[in-house]
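Visitor: Mind folding the following:
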Amino acid sequence: MSRTGAIPWGSLERRRGGAFVAAAGLFAVFAALWGVAAVTDIGPRPAVDVFGPAGWLLAFVGLLGLYPGLVERVPWNSRAGAVFAGVGVVGATVTAVANLGQLAGMTGEPPAWFAALNLLLLVGIVPGFLTFAVAVLRTDVRARTLGLLLLVPALLFVVNIVRVSTLGPRAPTGAPFVLGGGQALALLAIGLRLRTGATATDPAQSPADATH
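Guide: Prediction:
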């Protein structure tokens, strides 16, 4: 991948902080729906299956916005991360659109093979976030906070996979709410860090530039 071509890297770079903040908002709704389901008989699906993938879609857009500032300093890490995030974009988009159709009553319940798309989401979330976290941590010690924050969504997702595989999708009671809220806070922290703090993904400033 290069910084030129059909992908609007400059636009993604400018919007990366906002994309993470918007993703946090969607995950806040996701967590709230699970919270309501924990204390009432209201079923959270398929609504949570729209807000969750849509939140990841925006998070992947935010990850891709990190690519232009990293590719010249850590090319292999940033290119691999961009590929993983791109795979996640495909999975998140298809999943969110299909589930939205079901929520709106336009389509029926998706077939069994549809669950395989979760593998595309997993590629974007776990190796995608981890690879970008490593790339950021390798650039500059000033970006350590951002790099560590980028580890959190992947780690929370792995915890959720272990929980679901061992205890079930809704056990223990309130776990989906807590983990969803944790994702919202992590993504919000990443977005605010990118919006308000200088990071190693920002172009380096030369002494000559500083004098001007």
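Visitor: Please count neighbours and contacts with C-alpha atoms only from this point.
Guide: Will do.
Visitor: Okay, the spatially most central residue of the chain and residue 72: tell me how far apart.
Guide: Nearest to the centroid of the C-alpha atoms of the chain, with distances taken as Cα atoms, centre = their mean, sits residue 59, at 3.1 Å. Residue 59 sits 22 Å away from residue 72, going by Cα to Cα, to the nearest Å.
Visitor: you'd agree residue 47 is up against residue 104?
Guide: No. Between residue 47 and residue 104 there is no contact under Cα atoms under 8 Å: 9.7 Å.
Visitor: just to revisit the earlier point, distance of the residue nearest to the centre of the chain from residue 157?
Guide: The spacing between residue 59 and residue 157, counted by Cα to Cα, is 13 Å.
Visitor: and this one, so I can compare the two:
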Amino acid sequence: MTTGTTRGKSLEQWSPTAFLVAGASLVVFAALLGYEALTDISAPEDIFGPPGFFLAMVGLLGIYPALADRVPRLARVSAAGAAVAAVGWLLITVFALIEAAGILPALEEIGAFGGAIILLSGVAMILAYVGTGVASLRTGIHSRYLGLLLLAPPAVFCVMLVQAALFAQFGLFSEARMAWSAVVLSGGQALAHVGIGYLLRNESDPAGRVEPLPDTPV
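Guide: Here you go, the predicted structure:
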């Protein structure tokens, strides 16, 4: 067995745990946003959100080996997106911890560099989730529920981005509504990640559990 194969199998085994821990981290993130919305007191939610997305990208990379043989090109694109997003969210996590320590301002306040990292991480994450979800649905390796659930995080993330853009450019929503919307959407993100981890854990042998569709290289 090659080193690459060994690493792939290791990631595959840890994928459910990565998603479950990511979900738990995002639950805390949503709870702290709710605390802020209720009290108007600042909370360190950013030290829980980015690590959750980083772990989720690790979990996505663990799904790659099962898809690589059946939809190689789509799987590679998804894995590349997950890898880029993982590096980005790790950097965002480091900056969030540095900000919490009072050493530097928030990443988005640093300038174009900070905004570029956040944008690239978000776009790469959406690409990784959509690619993995579509690949799972096309191959039938995982249950249809899991394939559809993999499309939930990017959908929620896109809603958050559109809402933030409308608020910033046109002021369509009040600050209070934006705050509570962030709580609800972040809670949905958390539940989606927990659900993905739960389904992956219960699909101990996905390839053998479901009769796959005919191979369709992408």
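Visitor: who has more neighbours, residue 47 and residue 104 of the first structure?
Guide: Between residue 47 of the first structure and residue 104, counting by other Cα atoms under 10 Å, residue 47 is the more crowded of the two (19 against 11).
Visitor: For the more buried one, which residues are in contact?
Guide: The contact partners of residue 47 of the first structure, by Cα atoms under 8 Å, 6 or more residues apart in numbering, come to 33, 99-100, 103.
Visitor: now, which of the residues you listed lie within helices?
Guide: Those of these mapping onto helices are 33, 99-100, 103, per DSSP state H.
Visitor: how about CSV for those residues, with neighbour count and distance to residue 66 of the first structure added?
Guide: Below are those laid out as CSV (neighbours: other Cα atoms under 10 Å; distance: Cα to Cα, whole Å):
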residue, neighbour count, distance to residue 66 of the first structure
33, 21, 30
99, 24, 29
100, 20, 29
103, 18, 33
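Visitor: quick one: which of these is nearest to residue 122 of the first structure?
Guide: Nearest to residue 122 of the first structure among these is residue 99, at 17.4 Å by Cα to Cα.
Visitor: What's the match for that closest one in the second structure?
Guide: With TM-score structural alignment as the criterion, residue 99 of the first structure lines up with residue 96 in the second structure.
Visitor: for residue 203 of the first structure, helix, strand, or coil?
Guide: Assigned by DSSP: H, G, I helix; E, B strand; the rest coil, the conformation of residue 203 of the first structure is coil.
Visitor: and residue 49 of the first structure, what element?
Guide: In this structure, residue 49 of the first structure is located in helix 48-70 according to DSSP states H and E.
Visitor: which part of the second structure lines up with that helix?
Guide: Mapped onto the second structure using TM-score structural alignment, helix 48-70 of the first structure spans residues 45-67.
Visitor: Show me which positions of that stretch end up buried.
Guide: Neighbour counts using 16 or more other Cα atoms under 10 Å place 45-67 of stretch 45-67 of the second structure among the buried residues.
Visitor: So which residues of the second structure form helices?
Guide: According to DSSP H, the second structure carries its helices in the segments 3-39, 49-68, 72-100, 112-139, 144-149, 152-170, 175-202, 206-209.
Visitor: Identify, out of the ones you listed, the most deeply packed stretch.
Guide: Ranked by mean neighbour count, the helices of the second structure are led by helix 49-68 with a mean of 25 (mean count of other Cα atoms under 10 Å).
Visitor: And it against the first structure, how far off on average?
Guide: Following superposition, helix 49-68 of the second structure is found to deviate from the first structure by 0.5 Å on average (mean Cα distance after the TM-score superposition for the first structure).
Visitor: before we move on, what about stretch 75-84 of the second structure?
Guide: Comparing stretch 75-84 of the second structure with its match in the first structure after superposition yields a mean distance of 0.5 Å (mean Cα distance after the TM-score superposition for the first structure).
Visitor: Same check on stretch 88-98 of the second structure?
Guide: Overlaying the first structure shows stretch 88-98 of the second structure at a mean distance of 0.6 Å from the equivalent residues (mean Cα distance after the TM-score superposition for the first structure).
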